[in-house]
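Engineer: okay, here's the prediction I keep looking at, along with the sequence it came from:
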Amino acid sequence: MVILIKLGILHLKYIEVIENGQAYFTFVNFTLFIVFLVIYATANDKSSPYEEIYPEIGYKTVDDALEDFEQHFKQKLKLPLRVPPISFTHHFGRFSDLDGVNNNSFELKFINDQLSENHYKIDVRPIKNNIPIREKYVIKTFKLKNGVVANYMTISGFNVLVFERDGWQYMLSIDKRVSDKVTPETLLDIANSIEY
């Protein structure tokens, strides 16, 4: 019924067009076009699944990305055996072999398409190309089982545990919105699960 009333108003403006000139006629056509676009866009507004989106931006299976990384550096990479105690629907890997040796890194991403806050990421790069840690961002310092120092900090909406081992810098990042479920100690347990 509301649509009929709006169409009736538009029809009256169309009648005015005949009496007063073409300005209203253009307005009516433009309004109908906008209404059509809004209805069409709403009906077809379906987001693409992660299985389509992530490969388009360079992600692939974790095994394939890990193999690319290891072949590039001619060295095996150990990953944590544990993950945070929250649910994930997808996991992807990406080896970034960008221009210049300093930019090469491996990224492992765990996400949940129903709960955006369930977002966990592991970034690994050679120590010689590490991301410098600024002391002012360090909230707490831990020692891993192997004696290595790990710095816990907050960066851009993520809680991050950074440590170095076997020639690599590891950054374990978890969305701050799940910090009640994934504590610094949880990230420490995950980091210690590399010991195998």
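Structural biologist: Cool, the structure landed.
Engineer: C-alpha from now on. contacts and neighbour counts both.
Structural biologist: Will do.
Engineer: the helix or strand in which Val38 is found: what's the following helix or strand?
Structural biologist: Secondary structure from DSSP states H and E places Val38 in helix 23-43. Sequence-wise, the next helix or strand downstream of helix 23-43 (DSSP H and E) is helix 50-56.
Engineer: contacts for that next one, please.
Structural biologist: Outside helix 50-56, the residues that touch it by Cα atoms under 8 Å, 6 or more residues apart in numbering are 60, 90, 92, 113.
Engineer: packing partners for the helix holding Val38?
Structural biologist: If contacts are counted by 3 or more Cα pairs under 8 Å, 6 or more residues apart in numbering; DSSP states H and E, helix 23-43 sits against helix 2-20.
Engineer: so what touches the helix it packs on?
Structural biologist: By Cα under 8 Å, 6+ apart, helix 2-20 touches 23-25, 28.
Engineer: export these as CSV, with columns for distance to Ser156 and neighbour count.
Structural biologist: Formatted as CSV, those follow (distance: Cα to Cα, whole Å; neighbours: other Cα atoms under 10 Å):
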residue, distance to Ser156, neighbour count
Ala23, 51, 13
Tyr24, 51, 17
Phe25, 51, 19
Val28, 47, 18
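Engineer: so which of those residues comes closest to Pro49?
Structural biologist: Using Cα to Cα, Val28 is the member of the contacts of helix 2-20 that lies nearest Pro49, at 37.8 Å.
Engineer: next up, a second structure to put side by side with the first:
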Amino acid sequence: MLGSILMAGALLLGISPDHDQGINKLQDSYDQQIIFESGGELVEEAVRACEKHFGTAVNLPPKLPPVAFTHQYGRCYDMESGLDEHLEIHYLNRHKPDNDYKIELYPLENKQQLKHLSFQESELTDHTTAKFYKGPTNTLQLFVFEMGNWQYLLTAANGASSEIRQQELTEIAESLTQAVNSKDPAYATWGTLAVTEAKRKYNMDVVDYLYMGRTKISSELAEEKFKLWLKEGAREFGVYVTVAFHPTTHQFISIRFEEI
């Protein structure tokens, strides 16, 4: 774990915000090249590599922290890496160092003990035990829990302006437990999100719900579409809600509304 933190830090050296769009594009491309040359790869490729290496399915939390990221990459560490074997998914924003979030999955037989850290213990809604550690300012926050064959480590920066806190990490863990334990159809998670966000956007009740199907746009993008009917007093109307997500990692990308 420490080695991967150091690698991520090295990737960010010398990177600073620049407001010129052309330079930004060149810098982003250069950053991505450095990441891949350092062993990083596309998230879905890293997930597939670890599923093949460990011989078991990988489930990632559908929810991401509510902050912007400029880069994301993954890596499946095997014995040749010199680190404990695990999957790592890293999200970062080169303009905002505090927007830094990482997911690490270790097989339970090789889970990290982390006995040197002082954890605050809690329980998720499905009674899964979770542990939270918050280091000094400008270090890290760590949320740890186990599910299926994996130990999950969710790591976020602990900077003065960080918007990723214990609550956000807990909600991310809860999104995974709900997705894994749900007996509802695969689209149910996105349907719940569509209803919740529509109620928040329009401040109205959702009185009817229709699932309209999934569209796979590419290997990195799929969409679930829903038709909702909203009502508040004498006012009522319909709205199409389209939720975009990554079909392999099942992580949320965007949501859009189209009033009927």
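Structural biologist: Thanks, I have the structure now. As the structure is a computational prediction, the values presented were derived from the model and not from experiment.
Engineer: sorry, back to before: can you name the residues of the second structure that the helix holding Val38 of the first structure overlays?
Structural biologist: Using TM-score structural alignment, helix 23-43 of the first structure corresponds to no residues of the second structure.
Engineer: return the distance of that helix from the chain's centre.
Structural biologist: Centroid separation between helix 23-43 of the first structure and its chain, computed with Cα atoms, centre = their mean, to the nearest Å, is 35 Å.
Engineer: tell me the angle it makes with helix 2-20.
Structural biologist: Interaxial angle, helix 23-43 of the first structure versus helix 2-20 (axes from the mean of the first three to the mean of the last three Cα atoms, to 10 degrees): 160 degrees.
Engineer: my guess is Gly238 of the second structure contacts Phe226, does it?
Structural biologist: No - Gly238 of the second structure is not in contact with Phe226 according to Cα atoms under 8 Å; the separation is 10.4 Å.
Engineer: so those two - more neighbours on which side?
Structural biologist: Higher neighbour count among Gly238 of the second structure and Phe226: Phe226, with 22 against 17, using other Cα atoms under 10 Å.
Engineer: which SS class is the closest residue to that one other than its chain neighbours?
Structural biologist: Of all residues not flanking Phe226 of the second structure in the chain, Tyr211 sits nearest, at 4.7 Å (Cα to Cα, 6 or more residues apart in numbering). The assignment at Tyr211 of the second structure comes out as strand when based on DSSP: H, G, I helix; E, B strand; the rest coil.
Engineer: same deal with Lys109 of the first structure?
Structural biologist: When classified by three-state DSSP, Lys109 of the first structure comes out as strand.
Engineer: what is the equivalent residue in the first structure for His71 of the second structure?
Structural biologist: Using TM-score structural alignment, the partner of His71 of the second structure in the first structure is His90.
Engineer: repeat for His86 of the second structure
Structural biologist: Residue correspondence to the first structure (TM-score structural alignment): His86 of the second structure is matched to Ser105.
Engineer: what's near enough to touch its match?
Structural biologist: When contacts are counted by Cα under 8 Å, 6+ apart, Ser105 of the first structure touches 69, 95-97, 123-126.
Engineer: of these, grab the buried ones for PyMOL.
Structural biologist: This is how PyMOL selects the buried members of these, with burial counted by 16 or more other Cα atoms under 10 Å:
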select buried, resi 69+95+96+123+124+125+126
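Engineer: give me the distance between Ala179 of the second structure and Pro107 of the second structure.
Structural biologist: Between Ala179 of the second structure and Pro107 of the second structure the computed distance is 20 Å (Cα to Cα, to the nearest Å).
Engineer: then Tyr91 of the second structure?
Structural biologist: To Pro107 of the second structure, Tyr91 of the second structure is 21 Å away according to Cα to Cα.
Engineer: for Ser161 of the second structure, same thing?
Structural biologist: According to Cα to Cα, Ser161 of the second structure and Pro107 of the second structure sit 33 Å apart.
Engineer: center of the second structure, which residue is that?
Structural biologist: Nearest to the mean C-alpha position of the second structure, by Cα atoms, centre = their mean, lies Leu64 at 3.5 Å.
Engineer: leaving out the residues flanking it, which one is nearest to that one?
Structural biologist: Ile172 (6.4 Å).
Engineer: now do Glu70 of the first structure
Structural biologist: Leaving aside its sequence neighbours, Glu70 of the first structure sits nearest to Lys76 (Cα to Cα, 6+ apart; 5.5 Å).
Engineer: that neighbour: which element?
Structural biologist: Here Lys76 of the first structure is assigned to no helix or strand, by DSSP H and E.
Engineer: Tyr152 of the first structure sits in which helix or strand?
Structural biologist: Going by DSSP H and E, Tyr152 of the first structure is part of strand 149-155.
Engineer: repeat for Asn159 of the first structure
Structural biologist: Using DSSP H and E, Asn159 of the first structure falls within strand 158-165.
Engineer: helices or strands up against that strand?
Structural biologist: Strand 158-165 of the first structure makes packing contacts with strand 149-155, strand 168-175, helix 184-192 when contacts are defined by 3+ Cα pairs under 8 Å, 6+ apart.
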